[in-house]
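[1] Make a model of this:
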Amino acid sequence: MTIVDSVALRRALADRLAAGGLLRTAPWHEALCSVPRHEFLRGGFFEQVKGSAPTAWYPVVPDDGGWLERCYADESLVTQIAGTIVPADIRGEIMRVPTSSSTMPNLVVRMLEDLYVEDGNRVLEVGTGTGYSSGLLCHRLGDELVTSVEVDPEVSRRAGTALATCGYFPRLIVGDGLAGHRHHAPYDRLVATCGVLNVPYTWVEQTKPGGIILATLCGWLYSSELARLTVGGDGVAHGRFLGGQISFMLARPQLPPPFGMLPDLESGQERPARLGATVLDDWDARFVAQLAAPRAQHLALTLSDGTKHVLVDVEAGSWAVLAQDGEQWTVRQGGPVQMWDAVEDHLLRWRTDGSPALDRFEVTITPEAQRITWPTI
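    Below is the predicted model of the structure:
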């Protein structure tokens, strides 16, 4: 395809997002029409092998037919697997976990719009990734107002090359984004393109009073929500979830530990369960469960006597295993904390309060803690 074709493709993408109500303001529409997403995908991306279990991936590179059109599809494109592997490294298929991607444009645009950027704002981006979001920010604000932190040196290097190709030169920092970047603080806006278990207070400290933090709060049960927080003059950040079931890869320092050897699931104490494991199928309920057991991981085991649902807090050593017998669920628990007791208590209290939607929850970040609450009846 020609350069004219790529211009037409990004204009068409911008128009589709505007028609869907996601691209709401002229400056971001102009940025999306101007910044070539395909330049940030020159190294190719990984395509999921349909029907594969466990999930397998194969590389798609610029020489492949349809590559350019795919760059302007409204979808996330995996760009790195297993922490180091890029499309050029693979011939055939690979079955490992994705570790970096180019976020779907509708989510990129939604977050930029929800950040309420104004002319002259200094922005810290946590998670440079391919650099596409950084390029949009540079186009909107100017290079000197954009700082982006990336934990992976090679990912940062590739992003810097792509940005330079497009004529953008933001401040790119290699480091732990959870620490922010104090040297060029304070910032008017901070946006994280990775999921976090807790909003680091360093982000609040590095954001001006009245400034906005946009971050996706997640847990190891993998329900997550986008929060917009405003920093107060007292150093406390307040805000709410914006809704929409936003999902990002977790920040690498906050990835869950491996399961290792499972506990003896026949030990512990058994009782009838007030709630069964199917409650975790619901996104909102699973998020509430995470508030009660933020370090729990879920594993479904298919055994000769049926499927057992195991929740394990590897670090604490607490666990719960749920099994169904007809209409009745039972739970067996062990370790220092009765994990499923806490989950049931939290979920039943939420239901008593009318099961309010997540966009009604309130988030507060203080120097001591993160607090998430829902309205009561």
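
[2] from here on, contacts and neighbour counts on C-alpha atoms
    Noted.

[3] Make sure Asp345 is indeed in a helix.
    Yes - under the criterion used here (DSSP: H, G, I helix; E, B strand; the rest coil), Asp345 sits inside a helix.

[4] Tell me the spacing between it and Gln206.
    Note on Asp345: its distance to Gln206, by Cα to Cα, to the nearest Å, is 36 Å.

[5] likewise Glu39?
    Computed as Cα to Cα, the Glu39 to Gln206 distance reads 31 Å.

[6] Name the residue in the two with the higher neighbour count.
    When neighbours are counted by other Cα atoms under 10 Å, Glu39 and Gln206 differ, and Gln206 comes out ahead with 23 against 20.

[7] For the residue nearest to the more buried one when sequence neighbours are not counted, list the residues it contacts.
    Closest residue to Gln206 in three dimensions, ignoring its sequence neighbours and counting by Cα to Cα, 6 or more residues apart in numbering: Pro186, at 4.8 Å. When the contact criterion is Cα atoms under 8 Å, 6 or more residues apart in numbering, the partners of Pro186 are Glu205, Gln206, Thr207, Lys208.

[8] Following up with a second sequence; could you model it the same way so I can compare the two?
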Amino acid sequence: MSADLSTPTGARRAAMVERLEADGVLTDVRLREALLSVPREVLLPHTYVRVSDPGVEPIEWRLLDGAHPDDRAEWLHLVHGGESVLLQRDGEQLDALVCGPVTGGHMTSMSTYGQATVDALQTLRLGRGQRYLEFGPGPGVSLALAAAVTGPRLAVGVERDGHVAAFAQRNLDRLGLGAMVVAGDALDGHRAGGVFDRIHSGIGVPCVPPAWVEQLALGGRLLTTLTTRTPSWPGQLLATRTGAGEIEAVPRGRPRGYRPMLGYRWLDAVPMRPRMEAEPGVPRPTRLAPPPDDAYGFWLAAAYLAPGLVRDFQAERMTIAAPDEDSWAVAVPGEATVRVHGARDVWAELEDVYARWVLAGRPDAYRVTVPEGGGPQHVASGTGLRALKWVLPPLAPVPHQPAIPCPSEHHPARRSIGDDPRLTQPPTPPG
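    Model (predicted):
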């Protein structure tokens, strides 16, 4: 697929790539060419925009249709802007959406923000001729980019939502990249596909599903988000299968991660805000200044060694709550005191984890044992007595639901999304 950068959309893709390069995010030449050549507007023909403020229910949305002149400029800006593009509300069908104001519901499918997509695909070290498997591809943006790098008929995605799977496959077919999306449960892998050189999960999981490990080829790389009960401190796990067939897995703390699998319930500090503002807590001395946000190794350890905590990133001061215990702590940089409230001394637990993290050598990355065929997955920062250690939660507590079947009928509607012929003409297939 050749890149035509003379068109308005081509110019926007070029500007997007320039931003990623200027920020030091994009370094891979092959991925750069894929980003320039894949018309992402075909994969993202509409987007929701949130109108109401965070925490307000029901949520007020506006649905933009890229085919409509009144929406097109804003839609193109969002599609190439680098942030997530919101596509599906409450599991709805995607071929009969009416643009304009919409009330209520929550997003159930979206594209990944641009930097995360680039980071993931570069970490996987994609190359020509590799077999690529993606779990939770959503609208197929990263799947299309992978297919542009690996070559046709080598990239496949497993999508639980049949409406999203059909939507993505339709749009991918228009690109002529030879990428395929199948409806299924990601936890089961894609056994019919055999083994893959690169496996990427667009959903967060508490531990690595055994089916994924089984499908990783010799020399292969697997990348996923490790999700905990808190959305505040995600981890990114990279597993490789060595030439000897062994699995080596390394998790690192990250500033952002993929959303957790369906049914996984995050802790939420938002409902506690009124009380935390009215009762900021009792001041007490602290031996721990608020740790920096980029101390990712510490925050990842805290997610497991001080479980049940969640940070309110919208608060002016560092605010960390334990919703299940009705407790919280509020800290201010540069002050020698911290305010605590409730039966659980949240800040004391963080002080303890931080001290242990420092004694362990301030690790940024950890090691995970991933047994073949399943079993507990143990995490450690090292082998000494001071090493930080924990066990990843199993998959069992997460509701395991069957896939939604792909829709078989098209339901037309007024101003249906994606009917613009400018967005449906397939480009020249890759050579």
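
[9] mapped onto the second structure, which of the contacts of Pro186 of the first structure hold?
    Under the criterion both residues aligned by TM-score structural alignment, their matches' Cα atoms under 8 Å, these that remain in contact after alignment to the second structure are Glu205, Gln206, Thr207, Lys208.

[10] Identify the residue nearest the geometric centre of the second structure.
    Centroid-nearest residue in the second structure: Tyr258, 1.7 Å away (criterion: Cα atoms, centre = their mean).

[11] Can you tell me the residue that sits opposite that one in the first structure?
    The alignment partner of Tyr258 of the second structure in the first structure, by TM-score structural alignment, is Phe248.

[12] part of a helix, is that match?
    No - using three-state DSSP, the secondary structure at Phe248 of the first structure is coil, not a helix.

[13] That one reaches Ala192, doesn't it?
    No - judged on Cα atoms under 8 Å, Phe248 of the first structure makes no contact with Ala192 at a distance of 9.6 Å.

[14] what sits in contact with each of these two?
    Here Phe248 of the first structure and Ala192 share the contacting residues Thr216, scored by Cα under 8 Å, 6+ apart.

[15] My guess is Trp319 of the first structure contacts His309. True?
    No - using Cα under 8 Å as the test, Trp319 of the first structure is too far from His309 to be in contact (10.6 Å).

[16] Looking at these two, which one has more neighbours?
    Trp319 (27 against 19).

[17] The residue nearest to the more buried one when sequence neighbours are not counted: neighbour count?
    In space, and not counting its chain neighbours, Trp319 of the first structure is closest to Val312: 4.4 Å by Cα to Cα, 6+ apart. Using other Cα under 10 Å, Val312 of the first structure has 24 other residues around it.

[18] same check, this time on Asp23 of the second structure
    Neighbour number of Asp23 of the second structure under other Cα under 10 Å is 10.

[19] just the one 3 residues further on next, same as before
    Look at Leu26 of the second structure: counted by other Cα under 10 Å, it has 19 neighbours.

[20] Quick check: chain neighbours aside, which residue is closest to it?
    Taking Cα to Cα, 6+ apart, and ignoring the residues beside it in sequence, Leu26 of the second structure has Leu20 as its nearest neighbour in space, at 5.3 Å.

[21] So what does the one you found match up with in the first structure?
    Leu20 of the second structure is assigned Leu17 in the first structure as its aligned equivalent, the criterion being TM-score structural alignment.

[22] Tell me the spacing between its match and Val108 of the first structure.
    The gap separating Leu17 of the first structure from Val108 of the first structure is 11 Å, by Cα to Cα.

[23] And Gln297 of the first structure, by the same measure?
    28 Å.

[24] next one: Leu303 of the first structure
    Using Cα to Cα, Leu303 of the first structure is found at 42 Å from Val108 of the first structure.

[25] same check, this time on Val151 of the first structure
    In this structure, Val151 of the first structure and Val108 of the first structure are separated by 20 Å, where distance is defined by Cα to Cα.

[26] Also Leu145 of the first structure?
    Taken as Cα to Cα, the span from Leu145 of the first structure to Val108 of the first structure is 19 Å.

[27] And Lys208 of the first structure, by the same measure?
    Using Cα to Cα, Lys208 of the first structure is found at 23 Å from Val108 of the first structure.

[28] Leaving out sequence neighbours, find the closest residue to Gly66 of the second structure.
    Excluding its sequence neighbours, the residue lying closest to Gly66 of the second structure (Cα to Cα, 6+ apart) is Arg72, at 4.8 Å.

[29] Check which residues of the helix or strand where the one you found lies are buried.
    Here Arg72 of the second structure is covered by helix 69-79, with elements defined by DSSP states H and E. Residues Asp71, Arg72, Trp75, Leu76, Leu78, Val79 are the ones in helix 69-79 of the second structure that count as buried (16 or more other Cα atoms under 10 Å).
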